[in-house]
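Asker: Dropping a prediction and its sequence here:
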Amino acid sequence: MRKIIILYVFFGGLFLNSCTKFLDLPPKNQRAVETLADLKSVLAGYLDAFARSNTQPIYGVMPVVTEAHQMMFEAHSDNFDFEANMSQYVNVANPGANPHAKEAFYADKLLLNDRVTIDAIWTKYYEVIGFLNALIDQSEELREADPAELKRVQGEMLVHRAYYIFKLQQYFAPMDNEELGIPLYLHTGKEVVGIKMKRKASSEIYAVITEDLKRALAYFQEVGPNAGYSRFFNERYIQNLLAQVYWFKAESSSKKAEDYIESEKYALAAIDGTEGYIPKTVVSFRNVQKNLDPEYPAVYMKSVGFGTVAPIYGSPYAAPANLKVNQDFFNSFDAGDLRKETYFVGNVHSHNWPDDTFSKTLHLHLFTPEEAYLILAESYYRNGKADLALTTLNKFKSFRGAVAKSGLSGELLLDEIIKERRKEFYCDTDKRWLDMKRYKVGAMERNLRFFNKNYNIKVEPGDYHYALPIPLSELQENPDIFPNEGWTTIVF
């Protein structure tokens, strides 16, 4: 078998130095990969971060949604009453940096001007895609490898790559413009020379994602996992992600008639056998959040930075604290809803959430059965099965101690599903912002004062704010890419 060299020139460098220059860069590192064991060893340096919270992957970020990432999407959303909280946010009592630095932090976050975080998402996610491209390409050359184990490793890589491609598409592609999908190329090596990294049609991007996930699912159903190695290579997780992809795509410019049929199928498979693991009390709900239930069927990750989400969510020690939320949102909770007791103290945000500890570190779960349940409810509705949709929604409400609904149909039923998603995914990574984007809901207007100047930010449903700005470095270096219109950078 010929010797294989993996060159670590990936999309991180590609997008910082323009797509067309990516193979002109000198390799950061190289390693001879001659066997499947070599390939698994290289990949393990990335996968280890999904098993241990104190480990940084060799490419990408840990957690896959960072603290800055989560706080930015919360600041882009409508759960909190940011105007009412300003005296808590920009406050000399806040621990950490001096008040001037804190004012800059909040100005960027609350005026939707956080280019540093947006650029980091673009760079780091493409970096991992490039890393996986190289390994997937090289895996095809391992002719003497054990076929079953090779499929497990390839399946693992395909699911991870699909996840990052999907998130970039969700973040940077408009819902209603088919031609403005993300740039993407899936190979490495000599065949890349001379290509132009233009934005692809969104339908092409979704085709890549679904084909990779279905290939990985077929591999899993053929060979099963390697229990000590596999992270995303899990039948339930793959089905969950497929349900998410088809569900999101179904309201985009790339929608097809069968999308909700597919999301129904995969969501139904993803929840199979999970009802007993879904928390139904305040204690079990908190325990899942803190990863104290090892049987809970989802991928768990947490950060290790003390206090790192406190600037938006509040601190138990000083300001910000007693943060006010959108009053209509607060009023949407039933009195007996366990989430109300968990999320709030009185009518303000509990500083114990979203991490449910005093340490204010970020906790997240990927591929949860709760997400699949709510996708299933909506898919039933969209597929003309209103009775099943309402039954599924009410079953889900029963898990949380919420009051069942009766007689809902049409837009009232859909509206109730959207409200349930908002309550379930409060402070959960990017979910509320993506729901606002997908459903075209939640007009926002903010009148805020920073550095002795008044700023007005108005966000209308479906407007340009729901496709994040392409990083300036990419626009400057890549002549083949087209920007997302509307964005201007505020210079304070």
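Answerer: Arrived safely, thanks for sending.
Asker: From now on I want contacts and neighbour counts done on CA atoms only, so please keep to that.
Answerer: Noted.
Asker: show me where this structure has strands.
Answerer: Counting by DSSP state E, the chain has these strands, from start to end: 4-7, 30-33, 299-302, 344-345, 348-349, 363-366, 444-450, 453-459.
Asker: Comparison target below:
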Amino acid sequence: MKKGNLINTWGMVFMIMLSGCGEFLDPKPDNSLVVPSSIADVRALLDNTNVFNRQPVLNIHAGDEFFITEAGLAGMSNSEVGTYKWLDDPFQGDRIDDWFVPYQQVFYANIALESLENLPSSDQPELDQLRGEALFHRGYAYFQLLQEFAPAYQKEGGNDALLGIVLKNSPDINEKAVRSDLESSYQQVLDDLNRAVSLLPENQVPKTRPTKAAALGALARVYLVMFEFEKVSESAMEALSIYTGRFDFNELDVSQSRPFVIFGDETVFYSELVSVRLSSSPEVFLDTLLMEKYEEKDLRFPAYFDSVGINRYLYRGRLTGNFSLFGGLSVGELELMAAEGLIRTGREEESLEIMGSFLSRRYEEGKSPELQGRGDDLLRRILEERQKELVGRGIRFSDLRRLNQETGFSKTLERTIDGNLVKLEPESPKYVFPIPQEEIQLTGIRQNER
């Protein structure tokens, strides 16, 4: 039986565990069996930030937040260039971390979950917490995979007839790879994250460890792309009631090259996007139409961007405090999800209240705009603020996929490549990334239409 690259991935992860995780994984008599044997082992496994606190990045290349000059493209990897150009074969033979990293996380999480089942229950609260962390990481990883390697969740239904992702809920490397349907894939994510909510503590240090608020925030993200807007607002507002830290941009020193610090009050859960050349290239600039959305007193403009020429803005406003792109959960994202969920379910006054508080911490003191709109006008403003707030986070591509299903909110993306205008239409199959070809050849799972 063909076991495939997913199985090769599990094997590679086993080797990584042997070579890169220190001494906490003591080999058993059978050297093929290397598993955590204590609570401390599982804790060390789940604290591996090089595994769990990374997430896909190529969706940024395929979106509409940045444009890359020809000089910039010349210095990038094949997959970065191919994804940016919306090529039929966007990866051009590259190894794709956007696929490998989440499945590595799934494997580690499954090892932790299986190990916890075999540990004595003398310290049940700690076992439950670790189980909650593993479930969070698995659900979060599956969600990331769904945003790139499966079709967008369909507002009008029929998701059980669409292909989802390969769900691996066991560390068994001999388990055959089979793609689940899209509905089942999303239900798995919801199951994992809801169980995580019930098990995780309200607070943890450092912020690379998930908390109850982080799991609720992740649930809000999932419900948002599933068009479950009442659940979006419920989850986001509960997260905001648990995580009480708030950061006012008036307190930033925008003269600093990196105005934000790692693990600041704005960060609910810390994760970085996979490192690529886009994140450090001086030839990657913000989309000019996006830049026009920032108003004069909006403090995100000087905090997020450096002007280096006419219509040339470099992105520096990363909650990582360094060159890495932030992909975790923030207070601002939670507030904007809550506001969108509320306005879409007819609770305009509550949505306005959240937006007023949010904007008061993003504009110069006393200069935040007073929102007057209602209905679709307010919704459009919330979506605009979402685009401005969450730039460079790996979220915009998912927003495009869901908004393309709504009348009046869809968008055709355009780029000039080698002097030619190319377009990405709202219903293009190129909103779904192909599964790496090596995977298809080895497992026989069905490829995405491209």
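Answerer: In hand now; what should we look at? Source: prediction; values computed, not measured.
Asker: Overlay the chains and give the TM-score.
Answerer: Here the TM-score for the pair of chains, by TM-score structural alignment, normalised by the length of structure 2, is 0.79; 416 aligned residues with a CA RMSD of 3.8 Å.
Asker: separation between the nearest residue to Gly164 of structure 2 once chain neighbours are set aside and Ile395 of structure 2?
Answerer: Once flanking residues are discounted, Gly164 of structure 2 sits nearest to Leu182: 3.8 Å by CA to CA, 6 or more residues apart in numbering. As judged by CA to CA, to the nearest Å, Leu182 of structure 2 and Ile395 of structure 2 stand 20 Å apart.
Asker: between the strands of structure 1, which one is nearest to Phe22 of structure 1?
Answerer: Closest of the strands of structure 1 to Phe22 of structure 1 is strand 4-7, at 11.6 Å (criterion: CA to CA).
Asker: outside of that closest one, which residues touch it?
Answerer: 27-34, 134-135, 138 (CA atoms under 8 Å, 6 or more residues apart in numbering).
Asker: What about those, which one has the most neighbours?
Answerer: Leu135 (24 neighbours; other CA atoms under 10 Å).
Asker: For the residue mapped onto that one from structure 2, which non-adjacent residue is closest in space?
Answerer: Here Leu135 of structure 1 is matched to Ala112 in structure 2, going by TM-score structural alignment. Once flanking residues are discounted, Ala112 of structure 2 sits nearest to Val42: 5.8 Å by CA to CA, 6+ apart.
Asker: Would you check that my belief about the residue nearest to Gly164 of structure 2 contacting Leu167 is correct?
Answerer: No: contact between Leu182 of structure 2 and Leu167 fails when scored by CA atoms under 8 Å: they sit 10.7 Å apart.
Asker: Compare the two (neighbour count), which wins?
Answerer: More crowded of Leu182 of structure 2 and Leu167, by other CA under 10 Å: Leu182, with 23 against 19.
Asker: picking up where we left off before, tell me the one among the contacts of strand 4-7 of structure 1 nearest to Glu103 of structure 1.
Answerer: Lys28 (37.4 Å).
Asker: just so I know, which of the strands of structure 1 lies nearest Tyr260 of structure 1?
Answerer: strand 363-366 (21.1 Å).
Asker: Could you check how far the closest one is from the centre of its chain?
Answerer: 10 Å (CA atoms, centre = their mean, to the nearest Å).
Asker: how big is the offset of that strand relative to structure 2?
Answerer: With mean CA distance after the TM-score superposition for structure 1, strand 363-366 of structure 1 departs from structure 2 by a mean of 3.1 Å once superposed.
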